[in-house]
Structures are given as structure tokens and as C-alpha cells.
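Q: Build me a model from this:
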Amino acid sequence: MDFIILKEAIAPVAAIIGLAAIGGWIFTTWLRIKHGYPLENSWGKAIYPKTSDEAMERVKLISQENAQLRAELGSVKDRLAVVERIVTDEGHRLEREIEALRRPAN
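A: Below is the predicted model:
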């Protein structure tokens, strides 16, 4: 008899929890749509990814900027390597190289 009473008490609680979970899922989906986020499947991939012309142009601009920044980073790395070589080089060797640059080429 106690089991039946317990079963009758658990059923409404489980139904309320289930409805609250479904309501929360609907609310978060609505918020994502409202703020322009793409909907995602269970693996985190966009269900309907935005492929508008504006988005494609943005990707192209970001790719160009990325290439420019990579080139600039490469030149900064080269310059840093030269500075590190100068700083860690022995003084007399550096002095000879500077003097060699000062002498006129024959």
C-alpha cells in the first residue's frame, strides 16, 4: 500500500520536472534565435549555419587580415632573433662586425 502512495506522489513531481526541463530548453532556444546565434545539434555543430554574402565577405576579410598578421609576426620573429643574437653575442665580435660595416668596401 505504501508503494502505491509513493508512486502517486512521485508521478506529479516527475511531470513537473519534465515540463520545467522542456520549458527551459524552449526558452534557451528562443534566446539563441533572438540574438542571432545559430542553432546547434547535440554535437555542437550549427544546424543552419549562416552562409549569407555578408558572412562570406567577413570570412574573406578576416582571412586576409590573418595572413597579414602572420607575415608581420614572421618579420617580428626575424628581428627578435637578430636582437637576441646581438644581445647574447660577445662584445669583441660585435665590435669587429660594426667596424667592418664602417670600412668602405673595396
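Q: When you work out contacts or count neighbours from here on, use the C-alpha atoms and nothing else.
A: Noted.
Q: any idea what residue 38 is structurally, helix, strand or coil?
A: The local conformation at residue 38, judged by DSSP: H, G, I helix; E, B strand; the rest coil, is coil.
Q: And this one, please, so the two structures can be compared:
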Amino acid sequence: MNPFEMVVAIIIVITIGKVLSTRFRAQNGIAEDKDGNAMITSDPDSGRLKEEVTYLKERVAVLEKIATDGRGARELEDEIEKLRDR
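A: Okay, the predicted model is just below:
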């Protein structure tokens, strides 16, 4: 094995090791800050927070539907006019 092949082999081994290390950290909820210090990102409240975000997204979708539904606005205006005419 010549020196060039050895350098390439070392780079490949280091790259594979780094990829596997990053994958392991991501699966276990471990992240690094700017200084390279490991910190655990899995929070005991994360499940509850994810459920709350999902619930809030559903509510926003309903509100968007109500706000952009032109038919409902026209019906509401007609009903208000009927009440004024009484």
C-alpha cells in the first residue's frame, strides 16, 4: 500500500466513524453546543410539548378555515341584516 492509498484509507475510516458517531448522538438526543460540549436535548416535557404543538396547529388550521371561508361570512352578514330588519 503506497502512502497515498494509506492517507485515503485513513480519511475514509475517520469519515465513517464521524458519521456513525453523529447518527448515534442524534438517535439518543445528544447535541453539541458551539464549544463542542455534549448536552442532552431530550426533555421530560418534550412529549407533552409535542402534543400541545400538534393541538395548537390543528386549532390554527380551523381558525384559518373560518377566517378564509367566504360563504360563512356572507351567511353571517345576511343573518345580521335579518335581525336589523325586525
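Q: TM-score for this pair?
A: Remark: TM-score between the superposed chains equals 0.53 [TM-score structural alignment, normalised by the length of the second structure]; 73 aligned residues with a C-alpha RMSD of 3.6 Å.
Q: once aligned to the first structure, how far is stretch 47-54 of the second structure on average?
A: Superposed on the first structure, stretch 47-54 of the second structure shows a mean distance of 1.7 Å to its aligned residues (mean C-alpha distance after the TM-score superposition for the first structure).
Q: which residues in the first structure does that stretch align to?
A: Using TM-score structural alignment, stretch 47-54 of the second structure corresponds to residues 59-66 of the first structure.
Q: Which residues does the matching stretch contact?
A: Residues outside stretch 59-66 of the first structure that contact it (C-alpha atoms under 8 Å, 6 or more residues apart in numbering): none are found.
Q: now that stretch: how far from the chain's centre is it?
A: Its chain's C-alpha centre and that of stretch 59-66 of the first structure lie 15 Å apart, by C-alpha atoms, centre = their mean, to the nearest Å.
Q: and if you look at stretch 62-77 of the first structure?
A: Mean-position distance between stretch 62-77 of the first structure and its chain equals 17 Å (C-alpha atoms, centre = their mean).
Q: Okay, and the aligned residue in the first structure for residue 71 of the second structure sits in which element?
A: Aligned by TM-score structural alignment, residue 71 of the second structure pairs with residue 85 of the first structure. Using DSSP states H and E, residue 85 of the first structure sits in helix 53-88.
Q: if we can go back for a sec, from residue 71 of the first structure, how far out is the match of residue 71 of the second structure?
A: Noted for residue 85 of the first structure: a distance of 21 Å to residue 71 of the first structure, by C-alpha to C-alpha, to the nearest Å.
Q: What of residue 28 of the first structure?
A: Shown here: residue 28 of the first structure relative to residue 71 of the first structure, a distance of 41 Å by C-alpha to C-alpha.
Q: Could you do residue 45 of the first structure as well?
A: For residue 45 of the first structure relative to residue 71 of the first structure (C-alpha to C-alpha), the value is 31 Å.
Q: What lines up with residue 8 of the second structure in the first structure?
A: Checking TM-score structural alignment: residue 8 of the second structure goes with residue 17.
Q: what kind of secondary structure is its match in?
A: Recorded secondary structure, residue 17 of the first structure: helix (three-state DSSP).
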